[in-house]
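# Okay, sequence plus prediction incoming.
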Amino acid sequence: MQERHWTAETITIEEAAKFIDHSLLRPELTVADVQAGCETAMKYGVASVCCRPIDVPLCVRELAGTGVVVGTVVGFPHGSHTTATKVAETRRAIDDGAREFDMVIQIGMLRSGRYREVHDDIAAVVDAAAAVDGAVKVILETAFLTKEEKIQGAKLVEEAGAAFVKTSTGFAPSGATVEDVELLRSAVSPKVKVKAAHGIRTLDVFLQMINAGADRVGATATSRILDDLRARKGV
């Protein structure tokens, strides 16, 4: 893939915003917090919001006509739901208006070498999301995996037909690193995108992640990142 060299000088605010999935996943968020998050997403024109399943209908209403996609999570945050439950979650989210789906793999099964089960779990969600041509972003939770497990997980994501391989939920001891983003990018073909999440709170870290190969960045610090970019540009 072409090497990236985005800097605060070369990337536009609009380009930067389209890398961001604005995260609204903290369990304590109120309805007013979610509405404020949607306002932030609209203000900056981000790629999507990634919200809790219960908030999908609200976010769909708040973001109607804005071009900001509504996404949600599946099997979140531990990945240990049954496949049938993950499929049901996906179908309900579709009915509620979600069009992107950040699912967590069966982490323990990957670490146990039970790759067929991991593959089939992902593929079932991909198949469900295909009803609306929805993008499935598969979370490996890299904090718990060895290098070899990360590579194997990424390959299973591609084999199962998902659109993205993603680093983290935001609920593990650590999140995205430049090294992990580069590793995942190298482990899959160009048709699979990479999403970095957890701990991306500054413009400089954001730029590091997209230069390492991230096509999307999950962030709660959207305003801080993009306001810093605007300030550096003097606009």
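Ah, there it is. Being a predicted model, the structure only gives us computed values, none of them experimental.
# alpha carbons only for contacts and neighbour counts from here, please
Fine.
# For residue 151, which residues are in contact?
By Cα atoms under 8 Å, 6 or more residues apart in numbering, the contact set of residue 151 is 183-184, 187.
# if you set the cut-off to 10 Å instead, what comes out?
Contacts for residue 151 (Cα atoms under 10 Å, 6 or more residues apart in numbering) come out as 140, 145, 157, 180, 183-188.
# Please apply the same query to residue 119.
Counting by Cα under 10 Å, 6+ apart, residue 119 has contacts 105-106, 110, 153, 155-161.
# one more structure, for comparison:
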Amino acid sequence: MTDHSSGRTPDRIRVAAMIDHTLLDPAASDADAAALVDEARELGVYAVCVSPSMLPLPDTSVGPVVATVVGFPSGKHHSLVKATEARLAVDQGAAEIDMVIDVGAAACGEFDAVYADILAVRDAIGAGPVLKVIVESAALGDDAIVGACRAAERAGADFVKTSTGFHPAGGASVHAVQLMARTVGGRLGVKASGGIRTAADALAMIDAGATRLGLSRSRAVLDGLPVR
């Protein structure tokens, strides 16, 4: 990916500022979460993303930003459960919520249901926290991806996000990121997440239109980028 203003590949600092450094392993411990925060500070990433049961994280008053997941990973939770989980997470220090939609509803074209599900979470957390909507793009056709993105925008989301990283259909793809970026037209952010393991992967997603990256291997990605 080339920074067209300079003709150069984006450097480590710029990419780090786009990363949600992620730990969603079901076996993760409190010690793992503390290590994640320490590593996030060392790497200079934007945020950490952890499971909601790991909140509140210790000593994040000076960064990084704290994100968590809701309705994760299936999205098949009742909307009221998602809303309650999101509100509790915000009360425990999360500034950003990454919620999973009902993927089956989107696949069937039931976008009013997708909208209502997202709106329940938006209403529960209020306007302040950042809301990212995981559409599980690898499990959907193009029309369903577009419909889910439009529902997210209509419900007041701040970002649309490709994937949980747990679905057997796969994670982020360049095609999905391009489609999502075209659909939201810069009005929402686009988070690419799932299967991004190298600097080349990350740069391809940024070039496709991603404005945030969800990575569990942030150090490996950043080590592959130039330092300027």
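Arrived safely. Owing to the predicted nature of the structure, the values given are computational and were not obtained by experimental measurement.
# still on that earlier bit, buried subset of the contacts of residue 119 of the first structure?
Neighbour counting by 16 or more other Cα atoms under 10 Å classes 105-106, 110, 153, 155-158, 160-161 among the contacts of residue 119 of the first structure as buried.
# are any of the contacts of residue 151 of the first structure buried, and which?
140, 145, 157, 180, 183-185, 187-188.
# since we're on residue 182 of the first structure, how many residues are nearby?
Other residues within reach of residue 182 of the first structure, judged by other Cα atoms under 10 Å, total 17.
# Tell me the counterpart of it in the second structure.
The alignment partner of residue 182 of the first structure in the second structure, by TM-score structural alignment, is residue 178.
# Which stretches in the first structure count as helices?
Per DSSP state H, the first structure carries helices over the ranges 13-17, 31-44, 56-63, 83-96, 107-111, 115-129, 147-159, 178-187, 203-212, 222-233.
# Output those as a markdown table; include the columns distance to residue 69 of the first structure.
Compiled in a markdown table, the helices of the first structure are given as follows (distance: least, Cα to Cα, whole Å):
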| stretch | distance to residue 69 of the first structure |
| --- | --- |
| helix 13-17 | 13 |
| helix 31-44 | 10 |
| helix 56-63 | 8 |
| helix 83-96 | 12 |
| helix 107-111 | 27 |
| helix 115-129 | 15 |
| helix 147-159 | 22 |
| helix 178-187 | 23 |
| helix 203-212 | 20 |
| helix 222-233 | 16 |
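# rewinding a little: how about the buried ones among the contacts of residue 119 of the first structure in TSV, adding distance to residue 221 of the first structure?
Formatted as TSV, these follow (distance: Cα to Cα, whole Å):
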residue	distance to residue 221 of the first structure
105	25
106	28
110	31
153	28
155	30
156	31
157	28
158	29
160	31
161	30
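# Check the separation of the first and last residues in stretch 11-30 of the first structure.
With Cα to Cα, to the nearest Å as the measure, stretch 11-30 of the first structure spans 34 Å from end to end.
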